[in-house]
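A.B. asks: Attaching a predicted model along with its sequence, questions to come.
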Amino acid sequence: MSKIKSSNLGYPRIGESREWKRALENFWSGVISETELIEKTTEIRLRNLKKQQEKGIDLIQVNDFSLYDHVLDTAITFGIVPKRFNYTGGKVDVHTYFAIARGTDGAVASEMTKWFNTNYHYIVPELNDVTPSLVENRALTFYKEAKDKLGIDGKPVILGPVTFVKLAKGYDPQEFSTIVETFVPLYIQILQELVEAGASWVQIDEPILVTQLSKEEIAVVEKVYEAFAEHVPHAQIILQTYFEKITAYEKIVNLPVKAIGMDFVHGDSLELLKTYGFPKDKVLAAGIIDGRNVWRANLAEKRTILEVVKQLVHHNQLIIQPSCSLLHVPVTKTLEQKLDNVIYDGLSFADEKLDEAVTLAKGLNHGTVSVQADLDQANEAIKQLIETYQSNDEIRKKVAHLTTADAQRSIPFAERIEKQKQRLQLPLLPTTTIGSLPQTPEVRRTRTKWRKGEITDQAYEQFVKEQMKRWIKIQEELDIDVLVHGEFERNDMVEYFGEKLNGFTVTEFGWVQSYGSRCVKPPLIFGDVSWDKPITVKESVYAQSLTERPVKGMLTGPVTILNWSFVHNTTPRYEIMKQIALALQKEIESLEEEGITIIQVDEPALREGLPLDRKKWNEYLTQSSQAFRLATATARADTQIHTHMCYSNFEDIFDCIDDLDADVISIETSRSHGEMVSTFEENTYQKEIGLGVYDIHSPRIPSVDEIKQNIKRALQTIAPNQFWINPDCGLKTRKEDETIAALKVMVQAAKEVRNKQLASQK
């Protein structure tokens, strides 16, 4: 391999204008047919490939496109469909595919959880009593499509068997090796068919290799790839890792594969290379462009690193690529018309990152002179961005002088909760929702008109008030105990605060897929963060004026705001987190001044941000809990502080959750309710808690008995006077009729269990 090649690991599915999202939702709602769905998504997929071809990417990935999730795609490749969906074999049809992800009236959806430490959610494969078989070689289908329609000799991307099984559920961990072995012949068949079709390279993603695997699990990895080498000797496999450095480096780099893909942005991969070297018979695929952030790469610095890397590999056996799939960043910055010019020039979305990879490869192949203009342009953009970075000496000084006492409530929980109960007078097993209520097409249209200046501020505010008033009445009629104002004024739980706090800016089209068709638009942090004036008070106070029941003030926590923003590296991340916490502290004080008695500070991204390297866990968890406590420290003892978290290996952060010192925590657990409850069987938790009793990510309406079973299961471990009853997440993405029907069932179930509990106490 004499020429250093450029490559890509994965491309955003959503389309420049979220055409993919609209196609899916139109299909789900019956607006378009299955044929039209396939036509529209095929058009998007081919356009994505053609764009990469035109940019000069040498190794263009295929089979990364998905109608929902690539892990689910892998499952259906092998006919892994839970029995409740009545699958009878053969290629999995589109309706069954979406049923697994979203549920049906008669079958709950499969569990959904975070993809490593990102905000992307994957559908958890269920291996219970399922015998896998190759029912569809999707990689081959998409390889042939790219070759036939665009003349692209694509690089098929496949999720590796070790990662796939590790991320799955429904089997005894002691049988891990046996389960993986059942997939090996199927992967061999996929590889054989790809080689026969002419595929030059095959990328097998094994990100699990950057986590802490046991010696036995590493032995399984070795056995798998030795089998691939034996049975498909002509397959040029790139064993791809990302998100951190490889843990068992010396064993992994000596596996019988043609290339090893490593992340040179996150983790210390360069140090591994310097310490242990790199095999002479392998190609190194160096992930040098940050696939998880949107700030422009310093190409001169990247080139310097690559020159070092180049000396450590044999005869230019090097591939230049992003650190991971570009699924985690927006598509293109070219649509942004309202950003400050300096910030715009300092950005790099997916398309621009491909240009950066091509530039670096070209420079290594043809010398610095060939790309000097690109290097100079990048250097100037970065210089300008740093020079205009919004510094705030007052905030920096305050953060520097924070003490432990600054992050403590005035009295312990045991004393606070008594004051709160006296003030709130809530019933046993109180009901509430997580915060957001349905954002109907009318809500979204009206917000768009307001942003375009087609309606006045006053008209928009009046519209939001009408929505709040209507939904306060609906919640009262449903007899929910603690209400929410619905967040109709908010586009997104993080972006909304990014629009209001100093140090942030927002994009117009910077959308990123979170789960299914749900996309988010992370704000950009380009300066020190501070608070100017109340952000949420007006809406909260208005909603509270409409009812005698408590209405929660709704804030997004400092850890989540940080983790769900694109943060420039001028200020250390943990300092920015504390700056955000101090801003939220001011907001909480403002809500209290106006009589708000319950304030929810959501932290759905706390577990998500946990580093994959366990050595970094303690610092992250300590900093995160301190930031949350700092945000809530000045709250009155009788103000009840709630928080909400999305479920993902909750047991890993149990001590940190306790350390947050929130009065009430709600956790997204409905798809894995029993597993979460078992965590409480093994740990003591004294504060109040709500385990989501039904799944909001599915359109199906749960039954009363189903919810009662979830409640009763929790009450076997959690005391009734500690337990809250709520959906497992916000209701923003649900339709109004679905929401009302599900909440009605939830309240009825809560009342029946409550009455039984009260009767037993007499």
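C.D. replies: Nice, I can see it.
A.B. asks: From now on I want contacts and neighbour counts done on CA atoms only, so please keep to that.
C.D. replies: Fine.
A.B. asks: now the helices for the stretch 601-750 of the chain?
C.D. replies: With DSSP state H, counting those that start in this stretch as the criterion, the stretch 601-750 of the chain has helices at 617-632, 654-660, 673-682, 704-715, 736-761.
A.B. asks: same deal with the stretch 251-400 of the chain?
C.D. replies: Secondary structure of the stretch 251-400 of the chain (DSSP H, counting those that start in this stretch): helices at 269-276, 299-312, 341-345, 350-366, 372-387, 393-400.
A.B. asks: Got another one to weigh against that:
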Amino acid sequence: MLKHNLGYPRIGIRRELKKACESYWSNQIDFNTLFEVGKKIREDNWKMQNMANLDLIPCNDFSFYDQVLDMSLLLGVIPESYISIPIIHNNIDLYFSMARGLQKDVWDIKAMEMTKWFNTNYHYIVPEFDKNQKFSILSNKLFDESEELKKLLKSTKKIKPVLIGPVSYLFLGKEKDKSFHRMDLIENIVPIYIEIIKKLKKKGINWIQLDEPILGLDLSKKEKKALQYAYKELSKLNYEINILLTSYFDGISENINIFQDIFIKILHIDLIEDPNQLEKILFFIKDSETILSLGLIDGRNIWKNNYTDSINKIEKTIKYIGEDRVMIAPNCSLLHVPIDVTYEHSIHKDIKNRMSFAKQKIYELVDLEKIIKGEKTILSKNISSLKKSMESSIFHDEKVKTRIKQVKECDLKRKNSFYVRQKKQHKKFNLPIFPTTTIGSFPQTKEIRSLRNKFRKNELSKEEYDKKIKKFIVNVIKKQEKINLDVLVHGEFERTDMVEYFSDKLNGILSTENGWVQSYGSRCVKPPIIYGDVSRTGDMTVDWICFAQKKTNKLMKGMLTGPVTILQWSFIRNDQPIFDTAYQIAWAIRDEVTSLEKNGIQIIQIDEPALREGLPLKKKNWKSYFNWSIKAFRISSSGVKDETQIHTHMCYSEFNDIFEHIADLDADVITMETSRSKMELLKAFSEFSYPNEIGPGVYDIHSPRIPTVEEIFNLIEKASKKLPIKNIWVNPDCGLKTRKWEEVLKSLKNMTEAAKMARIKLSN
């Protein structure tokens, strides 16, 4: 029984990769120094996994920005606009230009589109395909990292390179025009995969992992046909190399028959997201020689493995197909969890005793193998540990449990329809057409981070800290007034992160010290841990927002994070239904919303960027998800008067198929990412006849480039042809926390100038 891992976090225990990339982008280090940092992180990861005695160790799971972008560079899928830039001298600069855009000298190239990786909070750069797309091996990264690992191990026996499979790679991309379907390219791309595999084989590599998470989706005929073609061709290599076909994020029972007449040498399945698929998969492979890899360790949550449950699955599989055809692994890459729980020093022992980060999960595989081999004391310790921690009173609050059972129908609806509310709000606010605002956060400078760090270390009193934060708030209000924004925000300088901030002020949730996880590129977040029943102890944002409102005559938005996003961007408890946890958070947010209203705040934004992200991969499960997620949002937002305007924000996901559910949220205004996709989303919004107001993002905040007045105006004009003018807001596509002030001020100035131009040219 082989133990292996599908992928490991690549940011470094101290976020070394983030710091190195950002230093390189600001010309503080050269690419040789950057590469050395990457090499050190890879070596540390490999050494740890080798020390744990894994039988197979992944490589090529490291990335300087994003693994999908890595594949685009490997396969030569480079848009013409990037290839033709003469000032780009090497692959790494080409790579970063595709991810971040380039604005230098006379060159002004936008970043490529970015969206969410299936139903996770990880983002990837979307490949772009031409009808006659040519594929070729362009990058040596895969081969160089295989050689690095070979030198480290002094052998190729354990090396398992990881690639996104050909069908999932095509699925994750988009066509540049509608004259073809990207799955039509399958016959062009598979020969390059074969060439890559043969090149690895020549270097002595005996294993390769091809990730096909598309197998967890509802597949079209074209996608099924593409999978059949790809793996019929790739199966011809079965006698040359061990190809591990890897699925995760959902079960593959509905799609396994695709491979009815194709020999899959090794198949990995996710038994965390869909434990019920095991029996059907075993039946399907029983008469073949297929080796089955069991995804038993949760790569998306931080709780210890239940060894009893995992051992039952292993023993059942061994009984059915024999131990020599069984492998064990996490269900997916460990990219989605923090690196090492031993770096957490302030978590209550009853909670920490239940936790397991990436390093601990590797050793859980070792434990499972030892138990199978007869070391039953490990199993009894695991059972005792889990039972003891769950009996702790720290996890339970009966008042909170009772409250969510007492929801009335009136708690889920605003007093009147949007049509009535809109008239009242327009009369009260008297805003111009195309009103301008931002999504919430403003740049978090080194000065602010240093200030927060001193406060955390007790080097600043709360009074001193609050006084300094208030100065930042006053300053950002003046900046917004000078730019002439219509609806202002307070800048969120007191907040580390839009979820972590609230976790520190709610019972039942905690923040970690070093639990960093990559979101995209150099952007790392520390997802809170929801360990118990959630409740609000008092006002969380009211004092800051009210202070800001007193400093301006313009409208000030209250800024909150919605219940679904707090849930999705946290590691959630696994001992109760997810919807119960969602409702608990929703009631806490509702209490904050009503407190803001009572204190005179007239516009309140409840961000839900994770609504689409949390959607189950299979449509059969959508109804249940939307039932509880929309209910949770409505609980949080429906306790206010008609005149109070509720905003929400969503970004970097595909929304075309869920408009009716977005409308069911009944937010007065929704702001969304549309700039990277050049407003493509608005066509679907107009066809659906979205009833409420909408702020389509008019510039991309994840790129340092500054949009011109003309290009922003063109996007507003494009929006005005799809939506009623009275319903359109003008805003960036996301918060400005990660940008620099120089970029922000110029971009927002151009945005307000474009809005003024639109009021003159488009008002009729």
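C.D. replies: Yes, it's here. These figures come from a predicted structure and were not determined experimentally.
A.B. asks: After superposition, what's the TM-score here?
C.D. replies: Counting by TM-score structural alignment, normalised by the length of the first structure, the TM-score of this superposition works out to 0.96. Behind it: 752 aligned residues with a C-alpha RMSD of 1.7 Å.
A.B. asks: Which one of the helices of the stretch 251-400 of the first structure lies nearest to residue 79 of the first structure?
C.D. replies: Taking C-alpha to C-alpha, helix 350-366 is the member of the helices of the stretch 251-400 of the first structure nearest to residue 79 of the first structure, at 32.3 Å.
A.B. asks: Touching the closest one from outside, list them.
C.D. replies: Judged by C-alpha atoms under 8 Å, 6 or more residues apart in numbering, the contacts made with helix 350-366 of the first structure from elsewhere in the structure are 3-8, 11-12, 52, 55-57, 289, 291, 297, 299, 302-303, 307, 319-322, 326, 329-333, 369-371, 374.
A.B. asks: can you rerun that using 7 Å?
C.D. replies: 3-6, 55-57, 289, 303, 320-322, 326, 329-332, 370-371 (C-alpha atoms under 7 Å, 6 or more residues apart in numbering).
A.B. asks: for stretch 649-663 of the second structure, how far is the first residue from the last?
C.D. replies: Criterion C-alpha to C-alpha, to the nearest Å; first-to-last residue distance in stretch 649-663 of the second structure is 13 Å.
A.B. asks: Can you point out the buried residues in it?
C.D. replies: Residues 649-653, 655, 661-663 are the ones in stretch 649-663 of the second structure that count as buried (16 or more other C-alpha atoms under 10 Å).
A.B. asks: Next: stretch 265-281 of the second structure.
C.D. replies: Per 16+ other C-alpha under 10 Å, stretch 265-281 of the second structure contains these buried residues: 265-275, 277-278, 281.
A.B. asks: Also stretch 537-549 of the first structure?
C.D. replies: The neighbour-count check on stretch 537-549 of the first structure (16+ other C-alpha under 10 Å) flags 537, 539-541, 543-544, 549 as buried.
A.B. asks: Narrow those to those in helices?
C.D. replies: Applying DSSP state H to these, the entries found in helices are 537, 539-541, 543-544.
A.B. asks: can those go into JSON lines with extra columns for distance to residue 695 of the first structure?
C.D. replies: Written out in JSON lines, the entries for those read as follows (distance: C-alpha to C-alpha, whole Å):
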{"residue": "537", "distance to residue 695 of the first structure": "29"}
{"residue": "539", "distance to residue 695 of the first structure": "27"}
{"residue": "540", "distance to residue 695 of the first structure": "26"}
{"residue": "541", "distance to residue 695 of the first structure": "29"}
{"residue": "543", "distance to residue 695 of the first structure": "26"}
{"residue": "544", "distance to residue 695 of the first structure": "27"}
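A.B. asks: what separates the residue mapped onto residue 489 of the second structure from the first structure from residue 554 of the first structure, distance-wise?
C.D. replies: Using TM-score structural alignment to pair residues, one finds that residue 489 of the second structure aligns to residue 484 in the first structure. Using C-alpha to C-alpha, we find residue 484 of the first structure at a distance of 8 Å from residue 554 of the first structure.
A.B. asks: joint contacts of those two?
C.D. replies: Overlap between the neighbourhoods of residue 484 of the first structure and residue 554 consists of residue 435, taking contacts as C-alpha under 7 Å, 6+ apart.
A.B. asks: who touches residue 407 of the second structure in this structure?
C.D. replies: Applying C-alpha under 7 Å, 6+ apart, we find residue 407 of the second structure in contact with no residue.
A.B. asks: what's the counterpart of it in the first structure?
C.D. replies: Residue-level alignment of residue 407 of the second structure against the first structure, with TM-score structural alignment as criterion, gives residue 402.
A.B. asks: about what we covered before: now, which of the ones in helices among the buried residues of stretch 537-549 of the first structure sits nearest residue 455 of the first structure?
C.D. replies: Using C-alpha to C-alpha, residue 539 comes nearest to residue 455 of the first structure of those, at 19.2 Å.
A.B. asks: Distance-wise, check that closest one relative to residue 188 of the first structure.
C.D. replies: Computed as C-alpha to C-alpha, the residue 539 of the first structure to residue 188 of the first structure distance reads 58 Å.
A.B. asks: State whether residue 502 of the first structure and residue 529 are indeed in contact, as I suppose.
C.D. replies: Yes. With contact taken as C-alpha atoms under 7 Å, residue 502 of the first structure and residue 529 are classed as touching, separated by 5.2 Å.
A.B. asks: my read: the match of residue 489 of the second structure touches residue 549, true?
C.D. replies: No. The criterion here is C-alpha under 7 Å, and residue 484 of the first structure misses it with residue 549 at 10.0 Å.
A.B. asks: ok, the residue nearest to residue 413 of the first structure when sequence neighbours are not counted - contacts?
C.D. replies: With C-alpha to C-alpha, 6 or more residues apart in numbering as the criterion, residue 413 of the first structure has its nearest non-adjacent residue at 6.8 Å, and that residue is residue 663. Residue 663 of the first structure makes contacts with 413, 640-642, 687-688, as judged by C-alpha under 7 Å, 6+ apart.
A.B. asks: Quick one: map residue 663 of the first structure onto the second structure.
C.D. replies: With TM-score structural alignment as the criterion, the equivalent of residue 663 of the first structure in the second structure is residue 668.
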